[in-house]
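Colleague: Generate a structure from the sequence data that follows.
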Amino acid sequence: MSSPIGSDSSVLFSLGWNDAFAAELPTGLIPARVTRVDRGAAEVLSADGHFPVHYSAHVRRAAAADPVDLPCVGDWAALRRLPEGRFELEALLPRRTAFVRGGVGRVSRGGLSGDSQGQVLAANVDVVFVAEPALHATDTADLGRIERLLALAWESGGLPVVLITKSDLIGEGLDFLMEEVATVAPGVDAHAICSITGEGVEIVRGYLKGTRTAVVLGASGAGKSTLVNALAGEAVMEIQQVRAGDGRGRHTTVHRELIPLEGGGLIIDTPGIRRIGLYDMGEGVDMVFSDLEALADRCRFADCGHDSEPGCAVLAAIEDGTLPERRLESWRKLQREAAWMASRSDARLRKELQNKWKIIHKEMRKPGRSRP
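Modeller: A predicted model of the protein is given here:
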């Protein structure tokens, strides 16, 4: 990865380092930002340069207990310099924001589904770009995918922005497509861009002023790497030509990587997301469906399920065409999924607590152990 940043103390500040992170840095350790991760190792940028580091035993134990504690791209890490001169990743500083998806775990030995586990795709991001390609005039965007990514984006703490990429492929249907996108992204900026022609690229760059960090998320072939290259002004990420006949790109990016940009700001490119599971939802779904929530406040009954209740403002809006029925069905689906994920998470936490007390009781029953 080519970097426009020199190896001196200004590196940290250009990467987003600030007093809040400095206050969390353990004494004697060196700060660095994670630019790429691999199994058991990471690449970091620090005032000493760009180099690989391995995880300490403490970090490996924490990650084994919960995958969310694995180092990820965008993390600020505390490094320890070892006697032989190399560095070890000793700890992660508290994340200011984190984009986490669920449903990536496996069944545990305790028999509980690992679907309650999450995976952090990017940390300490200021802006979350949701990239959805415009294909042909007869096609529409995957509105459900946009809604899911926006729910996770709101939950992350970053600012969601929708980017309709490859806008040159849709012709006169672009205005209609942008209207559709607006219906699923209330309160969110949405822009049509084409990284090849340069349309909208400067608008995207405007979100990355100073030391802001953005992550680009979307399906394979959405043009994420092409956008990153356009912002960087050079080919920092490999891309492939679109497939003949459908305008879709082939999946190229196989890792997440933090790219410092020449004009300031940083951007994280990501592989195409195939599964977008919700994880530990707070108000993310409510933010995506703020239009529906506003209607629900006008329902006759406070506990209205928007099914067949009299005086339901949501059903009335569907009847008069101001709210698409697809929108209500999507809200129901995401609400059910968020509730299910919360129940699985609660079950996992209960199991972990039970195991903890089993260990304590086992220790207390050992011969010679004093009892109260």
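Colleague: C-alpha only now, for contacts and for neighbours.
Modeller: Noted.
Colleague: ok, now which ones touch residue 16?
Modeller: The contact partners of residue 16, by Cα atoms under 8 Å, 6 or more residues apart in numbering, come to 211, 212, 213.
Colleague: Helix, strand or coil: sort out it for me.
Modeller: Secondary structure for residue 16, judged by DSSP: H, G, I helix; E, B strand; the rest coil, is coil.
Colleague: hmm, back to that, so which of the contacts of residue 16 is the most crowded?
Modeller: Ranked by neighbour count under the definition other Cα atoms under 10 Å, the contacts of residue 16 are headed by residue 213 with 28 neighbours.
Colleague: To check against the first, give me the structure of this:
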Amino acid sequence: MNSDTSPLSVRQRTELETRFSGCRCGRVSGEGMHLYRVMSGDDELLCRVSGAFRHAAAKKNEYPVTGDWVALRGDGGLIEGVLTREACIGRASAGGTTEQQILAANVDLAFIVAGLDGGRNLTRRGIERYLVMVRESGAVPLLVLNKLDLCADIAGSLQEAEEAAPDVRQLLTSTVTGDGIDELIDSIGPEHTAVMLGPSGVGKSSLINALLGEQRLAEGDTRQSDHRGRHTSTSRSLVLLPGGGSLIDTPGLRELRLWAGEGSLDEVFHDLEYYARNCRFRDCTHQGEPDCAVQKALVDGALSHERYESYLELRKELDYLHRRNDEQARAEEVRRWKQISKSVKRFYKNKKG
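Modeller: The predicted structure follows:
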């Protein structure tokens, strides 16, 4: 990857030339414990962040992630900074704190992969959840229905996927028969970056090997008892495709806690929002208010109860996330002013002394 012809945005290129003058550009292709694989020109380097970077970074999500464009000092080896991210796939981090965990950066296209081999690999709610995450990033979603050769009910699966992701392009694929692989390759432009998303067992690694034309990634089996997949990808990695473009592989997520705004949820459930425009009250929650157009659509059968329940579940989760963020922001503001007050008191105490 030649940094002179790399697909940097105008903003990123300007930032490299001004804020990081004298640095060369590289792209993070993998992450380890305090080490990063970075592609720059024809080289792939093992890099660390500089001391100045560690001192300036206030949050964990400011550190490099797979897909980031970074500024390298000298011969490489030291990352001086991360160029402004254009589009990020992220989720809410696990644990007591509420902050965003970025899974992949500078992504143009997101493949949401679902398995057609039965079991729990294809669920409407799972597709809807991934779709909210992708809409929040700004990347273009593409629903990849994989393992076509093992599908017992193609028409039923297509209908279920359409109900979960209306107006999202669908692609049926099989790495066994080769169906859909050429279309998948053609969907990635020569200077675009795609990311593979989905639970374990849906065949993400097999699809990537098919796109590469070689067995580069390990492929796992799916348990026949419950059709649950084993984690073959344990970390995120970026690979270059033979015809141009890049692809980021992600491990199957055991837990996908959303990090998104109301706009992304409304975009995914635009069919429900269509009816919501006719509700009597602008702040209608669609849960019992008078003259609720959403409730009327449910009674008339124009809107499915399953989709309505999914919307309420995701809305409740995002409302909780936003409350936690507000609480943390208020607590941080209180701590900041306490620290300022202590500093002022010490100043006057020393002045009197």
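Colleague: Give me the most central residue, structure 1.
Modeller: Within structure 1, one residue has its C-alpha closest to the average C-alpha position: by Cα atoms, centre = their mean, that is residue 99, at 2.9 Å.
Colleague: Give the aligned equivalent of that one in structure 2.
Modeller: Applying TM-score structural alignment, one finds that residue 99 of structure 1 aligns to residue 89 in structure 2.
Colleague: tell me which element the aligned residue in structure 2 for residue 129 of structure 1 falls in.
Modeller: Matched to structure 2 by TM-score structural alignment, residue 129 of structure 1 sits across from residue 111. Using DSSP states H and E, the element containing residue 111 of structure 2 is strand 109-115.
Colleague: now the helix or strand just after that strand against strand 109-115, angle please.
Modeller: Toward the C-terminus, strand 109-115 of structure 2 is succeeded by helix 124-137 as the next helix or strand (DSSP H and E). Our comparison of helix 124-137 of structure 2 with strand 109-115, counting by axes from the mean of the first three to the mean of the last three Cα atoms, to 10 degrees, yields an angle of 170 degrees.
Colleague: hey, where'd the strands end up in the stretch 1-150 of structure 2?
Modeller: If you assign secondary structure with DSSP state E, counting those that start in this stretch, the strands in the stretch 1-150 of structure 2 sit at 24-31, 36-40, 43-49, 69-73, 78-82, 88-92, 100-105, 109-115, 140-146.
Colleague: Quick check: which of those is nearest to residue 260 of structure 2?
Modeller: The closest approach between residue 260 of structure 2 and any of the strands of the stretch 1-150 of structure 2, judged by Cα to Cα, belongs to strand 88-92 at 8.0 Å.
Colleague: list the helices and strands that closest one packs on?
Modeller: Applying 3 or more Cα pairs under 8 Å, 6 or more residues apart in numbering; DSSP states H and E, we find strand 88-92 of structure 2 packed against strand 100-105, helix 124-137.
Colleague: and these as JSON lines, adding distance to residue 337 of structure 2 and mean neighbour count?
Modeller: What follows is those, written out as JSON lines (distance: least, Cα to Cα, whole Å; neighbours: other Cα atoms under 10 Å):
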{"stretch": "strand 100-105", "distance to residue 337 of structure 2": "25", "mean neighbour count": "22"}
{"stretch": "helix 124-137", "distance to residue 337 of structure 2": "33", "mean neighbour count": "22"}
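Colleague: got a markdown table for these, with distance to residue 276 of structure 2 too?
Modeller: A markdown table is the format used below for those (distance: least, Cα to Cα, whole Å):
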| stretch | distance to residue 276 of structure 2 |
| --- | --- |
| strand 100-105 | 29 |
| helix 124-137 | 19 |
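Colleague: Identify whichever of the ones you listed lies nearest to residue 313 of structure 2.
Modeller: helix 124-137 (9.7 Å).
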